[in-house]
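Enquirer: Predicted model, plus sequence, below.
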Amino acid sequence: HPYTPAYYDLFKDRRKSAKKVLELGVLEGRSLMMWREFFPNAHIYGIDVNEDCIRIFEDDDRVTVFEYDQTSPRDMIELIDKIGSDIDIVVDDGSHIPPHQIYACLTLMKLIDKGVIYVVEDVKAPRPRKGYLGIKFFLRGYDVNEPNLEPIRKKYGIGRHRGDDRLIVVKHREKGYG
């Protein structure tokens, strides 16, 4: 998917300063390895519902993986209690199920410090006629932007291969806005 070049643009200014990066959804851990390399001064945290993911990084001093469910309030609170609320970047590559994405974002944004960049991958397009208003509707209390990935797709020859090949960037609103 075309996210990697977009991530460079999004995160290049925080590359050296980021101290904590959290990814929801680990699978085989490839993106955690990418984050570890891209953010040389950050500790990389991951969560997944599959406990086997923990073993991949058990000997890595810069990557920690927990068995948590992004849809569980108890798990999200416990996670933030363990790692702290001073997270620089969150990437949701978890279940890809819109209600899970919405819930995780709303829950974590209340628990983590302002200044975080929260990215949701694999966002489905709104379908108002079918009753789905889209993730942006539910996150309207935050600044929500959708980077235009078309130039990246064209430059790197990456086609749209799924209906959810979109990402959104969520930030806390500045004071006095909205």
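Expert: In hand now; what should we look at?

Enquirer: only C-alpha atoms for contact and neighbour calcs from this point on.
Expert: OK.

Enquirer: Residue 63 and residue 9: what is the separation?
Expert: Per CA to CA, to the nearest Å, residue 63 is found 23 Å from residue 9.

Enquirer: and the comparison structure, right after this:
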Amino acid sequence: MILNQLLKRRLRMWRRAPAYFVGKFHDRVFGVDESWLSKPREAFPVGSWQWLALTETTYGGFNIGVASKANRGGDRMSPFFHRYGVIYEEFLESLLPRREQSLTLVEVGILNGSGLAIWCDLFPNARVIGFDIDLRNFAANRAELEAAGAFSANRPELYEFDQLDLGRSALILKNVLGGTKVDVAIDDGCHSIESIKTTFENFMPHMAERFVYFIEDNFDTYDVLAPVNRHLRWFQRGEMTVSTRPFRP
């Protein structure tokens, strides 16, 4: 029974993003071209997966600053691990012409801060906000990030945030945003369905008319959120689910 359910889930994911899984299959069979690793990030378009992966490497790469294997950090953009770089490139492409403008980007679950460092580089004039239940990991790693050049173009705001506390987190969002609408939201926090649902519900009233909402590291997110939020557009790329609002001219 469990095996049958897992197979059905896998088939649903393949149908939703065949090109993504063809790419993963190619990389697994033929390997990943590693020539990009020897080049500076400036050799690639800003916001491309290579640029994102090299920026992540600059600010720590794998496992920097966090001893726990459960909270590794810095493993998102590279094609050798989560392969999220290609997904961020796909869905942030429409925002890149506005990257010098004043956008609002919020990341929930900042851990050691390598993600915030990437976003501050990618959107130098954005309001970048980081939420986490425990900011000590970031505090312990901040000096190392800054020594590598992080936050020289933009500095993030930081706030404690418990995804599972619906009432308090809603109040924190209201007070922090103060009416500002969020253009990009990233949930890289607890990864449980309960926390994902609570966070999504809290954020939706604060999202801009045109937004991108990324939810990392849970295979079931699409099946839980998409059927009850049909007014939004939904995409699944493996463990990543992305939501946007249909454009109304």
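Expert: On my side now, so go ahead. Keep in mind it's a predicted model, so treat the numbers as computed, not measured.

Enquirer: care to give me the TM-score?
Expert: Overlay of the two chains. TM-score (TM-score structural alignment, normalised by the length of structure 1): 0.72; 153 aligned residues with a CA RMSD of 2.7 Å.

Enquirer: Looking at residue 63 and residue 9 of structure 1, which is more packed in?
Expert: residue 63 (22 against 9; other CA atoms under 10 Å).

Enquirer: what sits against that one?
Expert: By CA atoms under 8 Å, 6 or more residues apart in numbering, the contact list for residue 63 of structure 1 reads 32, 36, 43, 44, 45, 46, 57.

Enquirer: What residue in structure 2 is paired with the fourth one?
Expert: When you say that, I think you mean residue 44 of structure 1. The alignment partner of residue 44 of structure 1 in structure 2, by TM-score structural alignment, is residue 128.

Enquirer: can I assume residue 184 of structure 2 is in contact with residue 213?
Expert: Yes - the criterion here is CA atoms under 8 Å, and residue 184 of structure 2 meets it with residue 213 at 5.8 Å.

Enquirer: Could you check which of those two has the larger neighbour count?
Expert: Taking other CA under 10 Å, residue 184 of structure 2 and residue 213 do not tie; residue 213 has more neighbours (24 against 21).

Enquirer: I'd like the distance between the aligned partner of that one in structure 1 and residue 57 of structure 1.
Expert: Alignment note (TM-score structural alignment): residue 213 of structure 2 maps to residue 118 of structure 1. To residue 57 of structure 1, residue 118 of structure 1 is 23 Å away according to CA to CA.

Enquirer: Can you list the buried residues in the longest strand seen in structure 2?
Expert: Counting residues, the longest strand in structure 2 under DSSP state E turns out to be strand 207-215. Buried positions in strand 207-215 of structure 2, judged by neighbour count with 16 or more other CA atoms under 10 Å: 207, 208, 211, 212, 213, 214, 215.

Enquirer: elements contacting whichever helix or strand comes after it?
Expert: Using DSSP states H and E, the helix or strand that follows strand 207-215 of structure 2 in sequence is helix 221-225. With contacts defined as 3 or more CA pairs under 8 Å, 6 or more residues apart in numbering; DSSP states H and E, helix 221-225 of structure 2 has these neighbours: helix 193-203, strand 233-237.

Enquirer: can you put those in TSV and add mean neighbour count and distance to residue 20 of structure 2?
Expert: What follows is those, written out as TSV (neighbours: other CA atoms under 10 Å; distance: least, CA to CA, whole Å):
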stretch	mean neighbour count	distance to residue 20 of structure 2
helix 193-203	17	23
strand 233-237	19	7
